[in-house]
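**Student:** what follows is a predicted structure for the sequence shown.
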Amino acid sequence: MKLQPVIHLVIGGIFLFSIAGCASTRPDKNRKLIWSDEFKDKGLPDASKWNYDTGGSGFGNEEAQFYTKDHLENARVENGKLIIEARKENREDKKYTSARLLTKGKFSFQYGTVEVRAKLPKGRGTWPAIWMMSEDMKKWPDDGELDIMEHVGYHQGYIHASVHTKKYNHIMQTQKTDTLFVKDASEKFHVYKADWSPEKIEVYVDDKKFFTYENREKTPGAWPFDKPYFIILNLAIGGFWGGKEGIDDTIFPQRFEIDYVRVYQNK
C-alpha cells in the first residue's frame, strides 16, 4: 500500500491558546456513536480494528524510523491507553523504531465526528499525527487528506490541522492549515476533534475550534471529502518536517498515548 506525505508548511494564522486540565468535548444528543476503541484490553492493539503500516521506506517524508507490526515495545495497550512508543534501536538500516496504526480495511466512514483523546510525546525529532485518508485512495493529493493533529517536537506545543487536495496542498504551498498553541500538550490529555459534513470540516482541541475548511468551490479539485475515510495514528521520527532541526537522541523512548478514539454519526 502506498500512502503519501503528511508533511506541511505552516500557512495561516497562529492562535495562542492555553488549555488547562484534561478537558473533553460536551455530550451531544444529536450524534450517535458508530465506532470506538477504548483500549481496555491489555496487550497488542485490537486486530479487529487496527492494521499496521510497516517498514523503513521513509513514507514519502524521509522519516527516520522503522514501523513495526505486532511489536509490544512499539504499540501496546496498557492501563487503558494505547501506547505508540518510539525507541532508539536499530532495525534494518534505521536507527529508530515506532508504529503506525490505521483502520483501513477495518473501518471507514463518510461525514461525522472523530474524537481522539491523547497526550503527545516531547522532544526534537518527534512527529506524532492523527489524520485521515480516503479508503479508496488512488492518487495523492487528488483523493484528499485531513490532518486533525500534527505536532513537531522542535516547535513544542503548536498543534497543526490541515487539509490537502488537488488544488490545495503542500507541494504547491497552497495547503489550507492553521495552528493552535497548547502549552501542556505533552503533559496532559486533550481531545483532538474533527467535525466533517458535506459543507465543511472544523477541527478543535477540546472545545476550542481553530481550523475551518469550507466546501465553497464544490469541485473535486478543492473538495474530495465526499467519500469514506479511514483513521491513522502514528509517531514518526525525523523527516523533512519533523527532523528539520535534527533528532535529539537523548529523549528516547518517547510515547504517544491515546485514551480513546470515537467516531460519531451526526443526526
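**Tutor:** Looks like it came in fine.
**Student:** going forward, measure contacts and count neighbours with C-alpha atoms only.
**Tutor:** Noted.
**Student:** the strands in the stretch 151-267 of the chain, which residues?
**Tutor:** Remark: strands assigned in the stretch 151-267 of the chain by DSSP state E, counting those that start in this stretch are 158-164, 176-181, 190-196, 200-205, 208-214, 229-237, 254-266.
**Student:** this is the comparison structure:
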Amino acid sequence: MSSAFFRPALFGLILLGTASGCDNSVDQVIPDPEATPAGWSLVWADEFDGTTLDGSKWTLQLGDGCPNLCGWGNNELQVYTPDNYTVADGLLTITAREEGEGAYTSTRMTTDGKADWTYGRFEIKAKLPETQGLWPAIWMFFSEDTYGGWAASGEIDIMENIGSRPDEVFGTLHYGAPFPGNVFSGDEFQLAAGTFADDFFVFALEWEEGEIRWYVNNVLYQTQTSDDWYTTGSDDPAAPFDHAFHMILNVAVGGNLPGPPDATTVFPQSMQVDYVRVYKRDA
C-alpha cells in the first residue's frame, strides 16, 4: 500500500494458485506457532495479549491524511481513529465502519519511531475482511528517505487484499524514482478453494540482501532479487532495499485500488491479527 501516492491497480498479475500448479487450498499446514523457523531467531514480537495496544511498539496514525496527504495519497475514504481497534482474547481487531452516508472510519498503526529493521523474516498471522471497497494491508515503509522521496527509498508490501477478491492476496515492491517516476513489481497468490476470510493465514516475508521472498502458510509464491529493482538514488544494486523499514497495519475503505463501497458492501468489517513476529537470520 503506497502511503504517499496512488499506484495503478495490479492488473495482469499471475494467479499463482493456478500458474504454479501447487495446492493453495485452505488445508495448507499453518506454521507451528510455538516453533522458530529454521535458521532464524526471534527479535521482536507482539502476541496481542492483554486488553490494550502496546504503546512501546505501536503508534496510531489518525485522521484523513489532510492537509498534506488527503485520502492518504490513494483517494481513500476513511478517517483513521483510535476507536476502531480492540485488543482482546489474544487478537488485535481492526474494524472498518460506515458512520453515515459516505462516511467511514478505521484504524492504522505503525512501528515508526519505535522499531524498524534492515533484513529479517516478518511473520503475521491474520484473518481478512470480505466485501467490496475494503483494502486491508500489512506493509513496510522506509524510515529515512535515504535515496529520495517515495518510491526512490522503497516500499515493501507484505500482504494486500482487495475485499471483493477474497481468495487473493498480493505482495509488491515499489522503487525507482521519486513520484511520478515510481515503478512497482509483484505477484498474486490465489487460493484454490475458500477465502482469506474463512480462517487465519500466516503471511511471511523473508528479506535478505539482494533477495525478498513472499509466503502464505509457508508456501513460497514469489521471489524478487536486486536484478528486479533499482533506485535513482544509488548505484548500489541492493538499494533501495538495504536500509531500515518500519511496519504498518491498516484497513482502508475505498481508494484507487479497491474502488468505493457500493450497494453490496456489508459493514462493519474487520481484519484480525493473532501475532506479528520479526526474526533475524542466524549468523
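**Tutor:** Here it is on my side, so go on. Since we're looking at a predicted model, the values are computed, not measured.
**Student:** TM-score for these two?
**Tutor:** For this chain pair, the superposition-based TM-score is 0.88 by TM-score structural alignment, normalised by the length of the first structure; 258 aligned residues with a Cα RMSD of 2.5 Å.
**Student:** still on that earlier bit, could you save the strands of the stretch 151-267 of the first structure as CSV and add columns showing distance to residue 90 of the first structure and mean neighbour count?
**Tutor:** Listed next are the strands of the stretch 151-267 of the first structure as CSV, based on distance: least, Cα to Cα, whole Å; neighbours: other Cα atoms under 10 Å:
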stretch, distance to residue 90 of the first structure, mean neighbour count
strand 158-164, 30, 26
strand 176-181, 34, 22
strand 190-196, 32, 25
strand 200-205, 35, 22
strand 208-214, 38, 18
strand 229-237, 13, 25
strand 254-266, 16, 21
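**Student:** quick one: closest of those strands to residue 53 of the first structure.
**Tutor:** Closest approach to residue 53 of the first structure among the strands of the stretch 151-267 of the first structure is made by strand 229-237 (9.4 Å; Cα to Cα).
**Student:** what's the matching range in the second structure for that closest one?
**Tutor:** Mapped onto the second structure using TM-score structural alignment, strand 229-237 of the first structure spans residues 245-253.
**Student:** can you list contacts of that stretch?
**Tutor:** Residues outside stretch 245-253 of the second structure that contact it (Cα atoms under 8 Å, 6 or more residues apart in numbering) are 76-78, 94-96, 104-112, 115-118, 133-143, 260-261, 270-271.
**Student:** out of those residues, which sit inside strands?
**Tutor:** Of these, the ones assigned to strands by DSSP state E are 78, 94-96, 104-106, 108-110, 134-142, 270-271.
**Student:** what's the match for residue 110 of the first structure in the second structure?
**Tutor:** Under TM-score structural alignment, residue 110 of the first structure pairs with residue 118 in the second structure.
**Student:** give me the spatial nearest neighbour of residue 275 of the second structure, chain neighbours excluded.
**Tutor:** Leaving out its chain neighbours, the residue that sits closest to residue 275 of the second structure by Cα to Cα, 6 or more residues apart in numbering is residue 47, at 4.6 Å.
**Student:** translate the one you found into the numbering of the first structure.
**Tutor:** Under the alignment (TM-score structural alignment), residue 47 of the second structure pairs with residue 38 of the first structure.
**Student:** what residues are up against its match?
**Tutor:** 80-81, 259-261.
**Student:** swap in 7 Å and give it another go.
**Tutor:** Each residue near residue 38 of the first structure by Cα atoms under 7 Å, 6 or more residues apart in numbering is listed here: 259-261.
**Student:** redo the residues you listed as CSV? Include distance to residue 119 of the first structure.
**Tutor:** CSV is the format used below for the contacts of residue 38 of the first structure (distance: Cα to Cα, whole Å):
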residue, distance to residue 119 of the first structure
259, 8
260, 11
261, 13
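**Student:** picking that back up, so which of the strands of the stretch 151-267 of the first structure comes closest to residue 143 of the first structure?
**Tutor:** strand 158-164 (8.8 Å).
**Student:** what's the neighbour count on residue 49 of the second structure?
**Tutor:** Counted with other Cα atoms under 10 Å, the neighbours of residue 49 of the second structure add up to 16.
**Student:** same question, residue 161 of the second structure
**Tutor:** 26.
**Student:** for it, which non-adjacent residue is closest in space?
**Tutor:** Counting by Cα to Cα, 6+ apart, residue 161 of the second structure lies nearest to residue 169, which is 4.8 Å off, once chain neighbours are set aside.
**Student:** distance of the residue mapped onto that neighbour from the first structure from residue 218 of the first structure?
**Tutor:** Matched by TM-score structural alignment, residue 169 of the second structure corresponds to residue 159 in the first structure. Distance of residue 159 of the first structure to residue 218 of the first structure, given as Cα to Cα, to the nearest Å: 28 Å.
**Student:** next: residue 258 of the first structure.
**Tutor:** Distance from residue 258 of the first structure to residue 218 of the first structure, by Cα to Cα: 35 Å.
**Student:** how about residue 75 of the first structure?
**Tutor:** According to Cα to Cα, residue 75 of the first structure and residue 218 of the first structure sit 39 Å apart.
**Student:** those two: which is more packed in?
**Tutor:** Taking neighbours as other Cα under 10 Å, residue 75 of the first structure and residue 218 compare with residue 75 leading, 27 against 12.
**Student:** grab the nearest non-local neighbour of that one.
**Tutor:** Per Cα to Cα, 6+ apart, closest to residue 75 of the first structure is residue 84, 4.7 Å.
**Student:** what does the one you found correspond to in the second structure?
**Tutor:** Aligned counterpart of residue 84 of the first structure in the second structure: residue 94 (TM-score structural alignment).
**Student:** I'd guessed its match sits against residue 268; true?
**Tutor:** No: between residue 94 of the second structure and residue 268 there is no contact under Cα atoms under 7 Å: 10.2 Å.
**Student:** quick one on the thing from earlier: list just the nearest of the contacts of residue 38 of the first structure to residue 58 of the first structure.
**Tutor:** Nearest to residue 58 of the first structure among the contacts of residue 38 of the first structure, counting by Cα to Cα, is residue 261 at 26.0 Å.
**Student:** possible to save the strands of the stretch 151-267 of the first structure as JSON lines with distance to residue 49 of the first structure?
**Tutor:** Output for the strands of the stretch 151-267 of the first structure, formatted as JSON lines (distance: least, Cα to Cα, whole Å):
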{"stretch": "strand 158-164", "distance to residue 49 of the first structure": "24"}
{"stretch": "strand 176-181", "distance to residue 49 of the first structure": "29"}
{"stretch": "strand 190-196", "distance to residue 49 of the first structure": "19"}
{"stretch": "strand 200-205", "distance to residue 49 of the first structure": "24"}
{"stretch": "strand 208-214", "distance to residue 49 of the first structure": "28"}
{"stretch": "strand 229-237", "distance to residue 49 of the first structure": "10"}
{"stretch": "strand 254-266", "distance to residue 49 of the first structure": "11"}
